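Participant: Predicted model and sequence below, questions to follow.
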Amino acid sequence: MKLNEKKKNTGYFAGIILFSINIVTSVILMISFISIDILPCKYLVPVIMILLLLTGLVFFTQVSGKGTNVGKLISIFMILAFIFITASLFKIHNMFLAISGPGAKIDLVSVVVLVEDPAEVIEDTSTYEFGIQKYIDRNNTDKTLKLISDKIGCELKTVTFIDFNSQIEALYKKEAKAILLNEAFRDIINELMPDFNYRTKVLGYQEIETKIEIKPSDKTDNAARSIINVDSFIAYISGIDTYGTVSRTGRSDLNIIAAVNTAAKKILLINTPRDYYVSVPVDGGQMDKLTHAGIYGVDISMEILEQFYDIQIDYYVRINLTSLNDVVDALGGIDVESEYDFETVVDAIDASTGIIITPEYGYNAVEKYSFTKGINHLNGKAAMAFARERYAFAGGDNQRGRNQMLVIKAILNKASSPSVVSGIGAIIDTVSKNFETNMSSGEIYNMIKMQMNDGASWDIMMYNVKGTGDSRTTYSAGNQRLYVMIPDEETVIEAREKIMEVMDNK
């Protein structure tokens, strides 16, 4: 009898402990839902009621004297579930904190010498004369010179050049023993001098971080603006031609304006071709390709597009090539509706480093992809190949722009579908690393709550401005003529009108 009483008491006390843990974990979960503020009221109230009912169930099975072993298993399961949901909520919250708010751009400025130069580290260049740009990227150049001078303990000797051609030629002729190069310009230099990578080596890098300054929106007070309180806004989606961290500066190959009307559930995507010949607000205003503007920062690209379309852009979303690959895979692939049958060949990329695989000197490994007219289910690499191809089309860059918007549309459709729940962990990890936006976490939560409130589908429309090819000098490449696209003013005007129609819900 005493043994049975002892077992009964032990079971009772175990029930008390489980009930106490249930109370603590359920209270923490309720506080998490309320403080993070991710659920609309119509869902938050039922969730709290369910938590209270579950707590009552635990009390009945563990404390009332009617507890059973099955009840204890239910209690343990609930505790683990509460802990998991709470941890997931904070993981989502941390993700939004990581991608949102005031951003920064990171420039990697390298010390470059000829491949046969005996120098092995930056300190070996203390007696060298450095070739630097007189105007282009001068702010980062001056910061790098100071950092290197402080590092090696002496002031560096420099000679200035007005363009990359003359700077690189001076290095080749050993008139300058080293040069400073912002790595964001390397692809431009490779267009001008295809042998540059093979004839030079990098001794080291200096990382320059600069805060991105975006002027406030005039829709609301910037200190307390809330996207849920406005019916429409405009966002700039910038796709940077780099791998690795999204904060790295690089050419902006994807330039899409998204006009969003939250009341009418309409999104208009406007693509501006990367080679558009536009005025860049650097060094007094210079003509350059739109893609080159990304090198100077997402804020510069935004300013160009605002002036070009006579609009105000409220937010930016910045992604890179790694983002597209990883996000599509995290979503479990996307369904893209191709307008043509076509094939493409792309460089094979080392997934861990983002570097083009080169089996032998001067030859890159390639991967081939085929797409059919209609729906194509694509993984990350295939989506990236689909979005980057232009030579397979008579429309060239114009069609590439449409394909990029088709990929963005497919991502938006997949991200808003219930099927993404099963892969939410991988999606959170991917988005945390590969996205950057000036939208606050509170504004993102408000968008989520708004979508959960009505659950309505979005009407996603697309428009592509056009232009004609030409050869012109550009600010970033100096006197060297490059392919550019002269804007078709009629399509630009039409794009502006379409943006206004969506914003005004006409």
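Facilitator: Structure received.

Participant: When you work out contacts or count neighbours from here on, use the C-alpha atoms and nothing else.
Facilitator: OK.

Participant: Give the burial count for Phe185, as a bare number.
Facilitator: 19 (other C-alpha atoms under 10 Å).

Participant: actually Leu3, sorry about that
Facilitator: Other residues lying near Leu3 total 8 when counted by other C-alpha under 10 Å.

Participant: Likewise for the one 10 residues further on?
Facilitator: Using other C-alpha under 10 Å as the criterion, Phe13 is surrounded by 14 other residues.

Participant: now do Tyr445
Facilitator: Using other C-alpha under 10 Å, Tyr445 has 21 neighbouring residues.

Participant: isn't it right up against Ser35?
Facilitator: No - applying C-alpha atoms under 8 Å as the test, Tyr445 and Ser35 come out as separate, 11.7 Å apart.

Participant: Show the end-to-end separation of stretch 266-277, please.
Facilitator: This stretch, stretch 266-277, spans 30 Å end to end (C-alpha to C-alpha, to the nearest Å).

Participant: And what about the one residue sitting closest to the centre of the chain, helix, strand or coil?
Facilitator: Centroid-nearest residue in the chain: Ile319, 2.1 Å away (criterion: C-alpha atoms, centre = their mean). With DSSP: H, G, I helix; E, B strand; the rest coil as the basis, Ile319 sits in strand.

Participant: Tell me how far it lies from Phe393.
Facilitator: Counting by C-alpha to C-alpha, the gap from Ile319 to Phe393 is 25 Å.

Participant: go on, Ala382?
Facilitator: Using C-alpha to C-alpha, Ala382 is found at 17 Å from Phe393.

Participant: Could you name the helices and strands sitting against the longest helix anywhere in the chain?
Facilitator: The longest helix of the chain (DSSP state H) is helix 2-36. Counting by 3 or more C-alpha pairs under 8 Å, 6 or more residues apart in numbering; DSSP states H and E, the packing neighbours recorded for helix 2-36 are helix 41-62, helix 69-99.

Participant: Let me have those in CSV, extended by mean neighbour count and distance to Asp326.
Facilitator: CSV is the format used below for the helices and strands packed on helix 2-36 (neighbours: other C-alpha atoms under 10 Å; distance: least, C-alpha to C-alpha, whole Å):
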stretch, mean neighbour count, distance to Asp326
helix 41-62, 16, 31
helix 69-99, 17, 16
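
Participant: of all these, which lies closest to Gln451?
Facilitator: For these, the distance to Gln451 is smallest for helix 41-62, at 12.4 Å, taking C-alpha to C-alpha.

Participant: for comparison:
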Amino acid sequence: MENEQKKKRYYRRTIDLMFLFVLLIVYIYAFYKAFNFSMLPDKYVFMALMVAAVIYLILFVLALQRYPTWFVVIKRIFIVLLCALLGTVGFFLRKVESTTEKIATVNSTAQTKLFILTRSDSNIDSIEDLQGAVIGYQNGSDVASATYMKNLIENEVSGTQAYDYLDYTSLYSFLTNGQIDALAISEQYYGMTKATQEGFDEKVKTIHTFEKEAEQVENKIDVTEDVFTVYISGIDDAGSPDQMARTDVNLLMIVNPKNNHVDMVSLPRDGYIPNPALNGFNDKLTHTSLHGIQNSITSIEDFVGIPIDYYARISFTSVAQIVDAVGGIDIDVELSVCSYDESQNRTHDELESHEGQEVVCAQQGENQHLNGAQALVYARHRKTEGYGTEGRERAQRRVIMGVINKLLSLNALTYINNLLEVAPNFIITNMPSDQITSFINHQLSDFKPWTIHSLISDSGINDRQQVASLSTENGPYDVYLFSQEEIHEIMNAYDGAKKLMQLKDFSFDLDNLYENTPAISDDPNLVWSSMSGVVY
């Protein structure tokens, strides 16, 4: 009898030790991910490790003692739940890291994949079959990857023809309608195109995959200490945000990480500024992006007189998915709006015929809670008389601010998983992934509330002028002429953030308020609000 009890105790102890061995493996996996996950401050990881070690030690001691069966069962259930929790944490950390790399057009990973796609019904099944084929390459935001693939293909296959275009959305359309035979596309944009193009897996196939060593980018800006600027460009078209499309949302964010302060500048889409792609002739700001995101950045830098360090571009029709991912937003709604639901991915013909769409309304009032479909309806409306484009821009600013406020709130962790699912499909940025993680790590290390100050361009005037991108025969066109004062205000916000002026150094001259501030551009081709009434 005594021998049987010893065997039972030995058997029970062995089972307990096996449970602890599995838990140890899960510990190693979870904390390996945590220590290699640069977003998490080390102090939090060490604290978690100490707590985990104490728990493991207690469980180990308990495994060596005799306890009633019910206690042993509860202990084992606890170990299973702990394993599930730590395994989920490890998986989640990897998911966050992967999402950051997908959003960033510049990342710090060792390798990236590059794909060659053809139509599913094509007889091109391998890279050797590309001889004489027309291959599409993106020469916009992903030009480095395209150039790399072009050189590899030309070295392996003779007689190919390159078809360069600025965005993958158009190139994918060219591929599916037979205008090109193959498409070279990087891993980041492959996932984005797959998510935004209906029937992707049925229409195309991958015939070859390259691997490319990631280029090491020198980070000249410390985003945890230095003031930096981010240009947020929102396009009002479905599909990948890399496409050539007019920008309806143009926000310039001056970020001061030391003071946890953001100056958010809203630039009117019809702002009248020089377009570098058209020999510097004046054009609408929204049209500068038709020549690529970098052209818009150069336009704004030259006009406003401050550098733009990073950009983030979003497809504004994806706002519904983003708003739903953060659990809705609470914003002021200027007027009641009802329209057909355009929040789901549909073809252009379906949108025009309103096939399968329901009416969605956003009600006027302060601090209204909007879901994704309501936010999209409100952000796109501009037909009410007296509201127009300016009203739509105000609505879009409010929607973006609503999302930003949600991301900066203490509840952000509760919906971060949902946001990770949709963000890679609709957002791209040239901020390196290690810079993004450094910024988040810094905020988690010393979490403080952020303040946001909005600078709205509204002291200029609406006018009619010829624009470089449109025919003079149908002009002049509606534009917004900036005032010199509002440009001074933007420059002062950036200059003040950079200098962190001390109160004892503060002085001004009532006769010349801009004496000690940066000078605005003296380009004689610029047209200011004070020069309205004459078509230039």
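Facilitator: Yes, it's here. The structure displayed is predicted, hence computed values, not measured ones.

Participant: Need the TM-score between these chains.
Facilitator: Once superposed, chain against chain, the TM-score is 0.72 (TM-score structural alignment, normalised by the length of the first structure); 413 aligned residues with a C-alpha RMSD of 3.7 Å.

Participant: on that earlier part again, and the residue nearest to the centre of the first structure? What does it align with in the second structure?
Facilitator: Aligned counterpart of Ile319 of the first structure in the second structure: Ile314 (TM-score structural alignment).

Participant: again, but for Asn94 of the first structure
Facilitator: So, by TM-score structural alignment, Asn94 of the first structure is matched to Ser98.

Participant: Give me the neighbour count for the alignment partner in the first structure of Ile235 of the second structure.
Facilitator: If you follow Ile235 of the second structure across to the first structure using TM-score structural alignment, you land on Ile240. Neighbours of Ile240 of the first structure under the rule other C-alpha under 10 Å: 26.

Participant: List the residues that contact Ile240 of the first structure.
Facilitator: Val246, Thr249, Gly250, Arg251, Ser252, Asp253, Leu254, Gly294, Arg318, Ile319, Asn320, Leu321 (C-alpha atoms under 8 Å, 6 or more residues apart in numbering).

Participant: got the residues you listed as a markdown table, with distance to Phe308 of the first structure columns?
Facilitator: Putting the contacts of Ile240 of the first structure into a markdown table (distance: C-alpha to C-alpha, whole Å) gives the following:
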| residue | distance to Phe308 of the first structure |
| --- | --- |
| Val246 | 25 |
| Thr249 | 22 |
| Gly250 | 21 |
| Arg251 | 19 |
| Ser252 | 16 |
| Asp253 | 17 |
| Leu254 | 16 |
| Gly294 | 16 |
| Arg318 | 20 |
| Ile319 | 22 |
| Asn320 | 24 |
| Leu321 | 26 |
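
Participant: And the residues you listed, which is closest to Leu406 of the first structure?
Facilitator: For these, the nearest to Leu406 of the first structure is Leu254 (12.3 Å; C-alpha to C-alpha).

Participant: list the contacts for the residue mapped onto that closest one from the second structure?
Facilitator: Using TM-score structural alignment, the partner of Leu254 of the first structure in the second structure is Val249. Applying C-alpha under 8 Å, 6+ apart, we find Val249 of the second structure in contact with Ile232, Ser233, Gly234, Ile235, Leu267, Pro268, Arg269, Glu393, Gln396, Arg397.

Participant: gap between Val249 of the second structure and Arg394 of the second structure?
Facilitator: Distance of Val249 of the second structure to Arg394 of the second structure, computed by C-alpha to C-alpha: 10 Å.

Participant: What of Val45 of the second structure?
Facilitator: Taking C-alpha to C-alpha, one finds Val45 of the second structure at 42 Å from Arg394 of the second structure.

Participant: Also Ser299 of the second structure?
Facilitator: Look at Ser299 of the second structure and Arg394 of the second structure: by C-alpha to C-alpha, they are 22 Å apart.

Participant: just Asp309 of the second structure next, same as before
Facilitator: Applying C-alpha to C-alpha, the value for Asp309 of the second structure to Arg394 of the second structure is 25 Å.

Participant: wouldn't Val327 of the first structure be in contact with Asp429 here?
Facilitator: No - counting by C-alpha under 8 Å, Val327 of the first structure sits too far from Asp429 to count as a contact (9.5 Å).

Participant: What residues of the host helix or strand of Met149 of the second structure count as buried?
Facilitator: For Met149 of the second structure, the host element (DSSP states H and E) is helix 143-156. Across helix 143-156 of the second structure, burial judged by 16 or more other C-alpha atoms under 10 Å covers Val143, Ser145, Ala146, Met149, Lys150, Ile153.

Participant: and which of those residues is nearest Leu64 of the second structure?
Facilitator: Ser145 (58.3 Å).

Participant: That closest one contacts Glu187, doesn't it?
Facilitator: No - contact criterion C-alpha under 8 Å: Ser145 of the second structure and Glu187 do not qualify, at 9.7 Å.

Participant: Mutual contacts of those two, please.
Facilitator: Listed as contacting both Ser145 of the second structure and Glu187 by C-alpha under 8 Å, 6+ apart are Leu114.

Participant: can you pull out the strands in the stretch 351-500 of the second structure?
Facilitator: For the stretch 351-500 of the second structure, applying DSSP state E, counting those that start in this stretch gives strands covering 359-362, 365-370, 427-429, 451-456, 461-465, 477-481.

Participant: what's the closest of these to Asn279 of the second structure?
Facilitator: The nearest among those, by C-alpha to C-alpha, is strand 461-465 at 17.2 Å.

Participant: Please compare Val327 and Asp429 of the first structure by neighbour count and tell me which comes out ahead.
Facilitator: The neighbour comparison of Val327 of the first structure against Asp429 (other C-alpha under 10 Å) goes to Val327, with 24 against 16.

Participant: mean deviation of the host helix or strand of that one from the second structure?
Facilitator: Assessed by DSSP H and E, Val327 of the first structure sits inside helix 321-330. In the superposition against the second structure, helix 321-330 of the first structure averages 1.5 Å from its aligned positions (mean C-alpha distance after the TM-score superposition for the first structure).
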